[in-house]
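Asks: Following is a predicted model, sequence given first.
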Amino acid sequence: MVQRKLPSELEEEILIRVPPSSLARFRAVCKEWNVLFSDKRFANNQLACARPEFMLQTDSNVFSISVNLNDDPTIQVRKLTIDFPGFHYCNCDGYFFLYDLLHNRVAVSNPWLRQTKRIGCALDEPFTLCGMGYDSSRPEKSYKIFGFTYCCLNALQYKRFVIFDFETNAWKFIDHANNLANSTSERWWRYNNVSLNGNLFSTAYDCETGQYFIRIVDFSKEIVKPFCILPCEKKDSNHTHALAVYKGDRFSLLEQCYKTRKIEILVTKKKISNGDDGDNVVWIKFMTVSIPNFPRFNHTFSRYMVDNNIYGKTFVMCCPDDPDDKTRRAWVYVVRGDLCKKISIDHLVDGSCRCCVYVPSLMPIT
């Protein structure tokens, strides 16, 4: 047994801040660490301290990309193993929900632990997967999936929202959702959503008022409703909006002009607490990115994150499918002050790519 030189509490505080890739190797150091890393309390603490990473899914591979935001930013690319070919996915707390439309299969995976478990069965009708969250009103997290199907009523087509509950292993339609969907537009809902405090948030547009707003899927109450108004101009086809999580407990909002490619980043001033109704959300300016010929943010393929550390405010964007890049390589852009560093992701192969932001987790699948 390794001789202990530090108090166990201090040792654990250090270990939860170690990158998960290193923790996976450290299991072999001693039996005590192997047991500790499997403890749910330790896994939850590690998840709270873990830094978000990009995940890229190509036609044949899945990669995790960590960004080191030091004085000279760098990236590290790791290949992940997910034994579930041809999948669509969404993620929450390091778990990935996998949906195989072709073979009507669903599964949950933690790629860092190389665990994939098939669960239940897919919906009997075409289903668009949107996002993942959990019931935060319970002591133990009960994970759920949200998406929608298309239905026809009196020759009119509308969206009908549906939830999959991991605990009951069953699908459930939200009957009131079609009334909400008729008066709003959520063109990018499948791609432009984030999970925070167990709930799913996405940007939407009110066709009647002309306002952009954030919509919430409350998994505890299983309802869909508006959360807060976004500080954006009335609908403008020359602007792109994207939502992300900032500091693990707040929102950030990207607004990019399609013509000039100028980007404005806003963040919420205070934490978004569980149970907030959105009435008191205040947005403040975080930073501006005004660089000639900067890539356009694409909801389907691009993702971003922002940070504010000792080196300053930083904007990071992953662009797996830049239309101006004929080599079809993917790039990570890091912008901070006068710095704009373009880093190539050399591990990718030809073919389509999809990107997401996730937090690596050591939480096992039970």
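Replies: That came in fine, so what should we check first? Numbers count the residues shown, from 1 in each chain.

Asks: C-alpha from now on. contacts and neighbour counts both.
Replies: OK.

Asks: can you map out the helices along the stretch 51-200 of the chain?
Replies: Ranges of helices within the stretch 51-200 of the chain are 177-182, based on DSSP state H, counting those that start in this stretch.

Asks: here's the one I want to compare it with:
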Amino acid sequence: MDSTKTKKEQLPWELIEEVLSHVPPRSLVRFRTVCKRWNTLFNDKTFINNHTWTFRFILTTKSKIYSVSINPKIVVRELTLDIPGIQPEIKHLVDCNEFLLCCMDKGASVWNPWLNLSRWIKADVSEPSSRFRIDGIGYDTDNHNNNNNNMIAWWGIHDFASEEWKDLEVEPSQGDKEPFLLTKSGVSLNGNLFSDLLCYLPCGMNHPRDALVLRVFRGDRFSLLKQCHVTKKIEIWVTKNMISVEDGNDVVWMNFMTLSIPNFPGLVPNKYSYSQPSYFIQHKRLVMCSCDETGKPWIYVVEENKLISKVHMSSVVDPWPLHCTYFPSLVPVPGGRRKEAELHV
């Protein structure tokens, strides 16, 4: 007997990938244990980006939560955040690597919307509910965040393991340069939380309606979007090297792209709005989410100094939605103590 005939027939790997790209995300988590090759595939961002259910923006209104997929076309779907006994009216939304932080009056939810798994965090009772807001998530290390402000900063830290709040005093960094005011929230990168005044930026705001947004770039660096309100010119800057807490003040910025597109809209809707655009970079393509002056949300896709598409998300029922970028992952929401460190928000 030919021994080769006794071997089980196997599907081509490309076909296996195609089939798995249609499997619900929560099932993929269980399939990690099938074999090492499958586990490696599920950690591949290209696979997740090509997954049928992948989305890249989250929008929230008073009554609804939406995901927005971009490739191959823009698709808006409703999401559900289930919190027993709490009506999820989100007041503040923060993208933190694999998770979203959804701040509300009585606390916040740490949420993986792709897996639809969440964990509720009660608000610090020492703070008035109107002031409660969580700005990021990271691990407990000697450097909780990078504070370049000239004043001492006070942070409230929530320990996932003990469910307790504690105060943390952060000394200002030493330096002879003036940092630029950046955003209203922190930026999480590789378990480190960088505060508003992160580092010395390559450009600042010259007008109240200039857009200035810092994001994570390619997993280990930062990118900065700047739009001049007067000229509508958009600049994208990226850091040259990997970012670490120790060298946060010594980053080197490079101009990644400059876009001057006729009749391109302003990305900050009005001078009274704190809304900044959300964006991500895919190869040489820039994808942005922003509201117009009436509060209607739009998606803009730009490539090679040309506006490829401009889509109004008409299915978003309420004006002025909160929005942020989000890259789906199969990382479960942490529920207890880790061996290496304790997770904090």
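Replies: Thanks, I have it. The structure presented is a predicted model; accordingly, all values stated were derived computationally and were not measured.

Asks: what sits against the closest residue to Thr294 of the second structure other than its chain neighbours?
Replies: Closest residue in space to Thr294 of the second structure, ignoring its immediate chain neighbours: Pro319 at 7.4 Å, by CA to CA, 6 or more residues apart in numbering. By CA atoms under 8 Å, 6 or more residues apart in numbering, the residues touching Pro319 of the second structure are 61, 294-297.

Asks: Also Val194 of the first structure?
Replies: Val194 of the first structure sits next to 131, 200-202, 243-245 when contact means CA under 8 Å, 6+ apart.

Asks: follow-up on the earlier one: now check the residue nearest to Thr294 of the second structure against the first structure: what is it aligned to?
Replies: Matched by TM-score structural alignment, Pro319 of the second structure corresponds to Gly351 in the first structure.

Asks: can you check Glu98 of the second structure too?
Replies: The equivalent of Glu98 of the second structure in the first structure is Gly94 (alignment by TM-score structural alignment).

Asks: Ile243 of the second structure: what's it in contact with?
Replies: Ile243 of the second structure makes contacts with 220-222, 251, as judged by CA under 8 Å, 6+ apart.

Asks: farthest-separated two in these?
Replies: Across the contacts of Ile243 of the second structure, no pair lies farther apart than Asp220 and Val251, at 12.5 Å, counting by CA to CA.

Asks: These two: which is more packed in?
Replies: Shown here are Asp220 of the second structure and Val251; by other CA atoms under 10 Å, Val251 has more neighbours (19 against 13).

Asks: Map the more buried one onto the first structure.
Replies: Aligned by TM-score structural alignment, Val251 of the second structure pairs with Val281 of the first structure.

Asks: pretty sure its match is in a strand, no?
Replies: No - counting by DSSP: H, G, I helix; E, B strand; the rest coil, Val281 of the first structure is not part of a strand but coil.

Asks: Excluding covalently adjacent residues, which one is nearest to it?
Replies: Spatial nearest neighbour of Val281 of the first structure, excluding adjacent residues (CA to CA, 6+ apart): Thr268 at 6.7 Å.

Asks: What's the one you found aligned with over in the second structure?
Replies: In the second structure, Thr268 of the first structure lines up with Thr239, judged by TM-score structural alignment.

Asks: can I assume that match is in contact with Ser223?
Replies: Yes - between Thr239 of the second structure and Ser223 there is a contact at 6.5 Å, judged by CA atoms under 8 Å.

Asks: quick one: common contacting residues for the two?
Replies: Listed contacts common to Thr239 of the second structure and Ser223 are nil; contacts here mean CA under 8 Å, 6+ apart.

Asks: still on that earlier bit, next up, the contacts around the match of Glu98 of the second structure.
Replies: With CA under 8 Å, 6+ apart, Gly94 of the first structure has these contacts: 47, 110, 358-363.

Asks: In contact with the most centrally placed residue in the second structure, which residues?
Replies: Centroid-nearest residue in the second structure: Asp95, 3.0 Å away (criterion: CA atoms, centre = their mean). When contacts are counted by CA under 8 Å, 6+ apart, Asp95 of the second structure touches 101, 136, 187, 324-326.

Asks: now swap in Gln115 of the first structure and tell me
Replies: By CA under 8 Å, 6+ apart, the residues touching Gln115 of the first structure are 82, 109, 364-365.

Asks: one more time with 10 Å
Replies: For Gln115 of the first structure, the contacting residues are 81-83, 95, 108-109, 364-366, by CA atoms under 10 Å, 6 or more residues apart in numbering.
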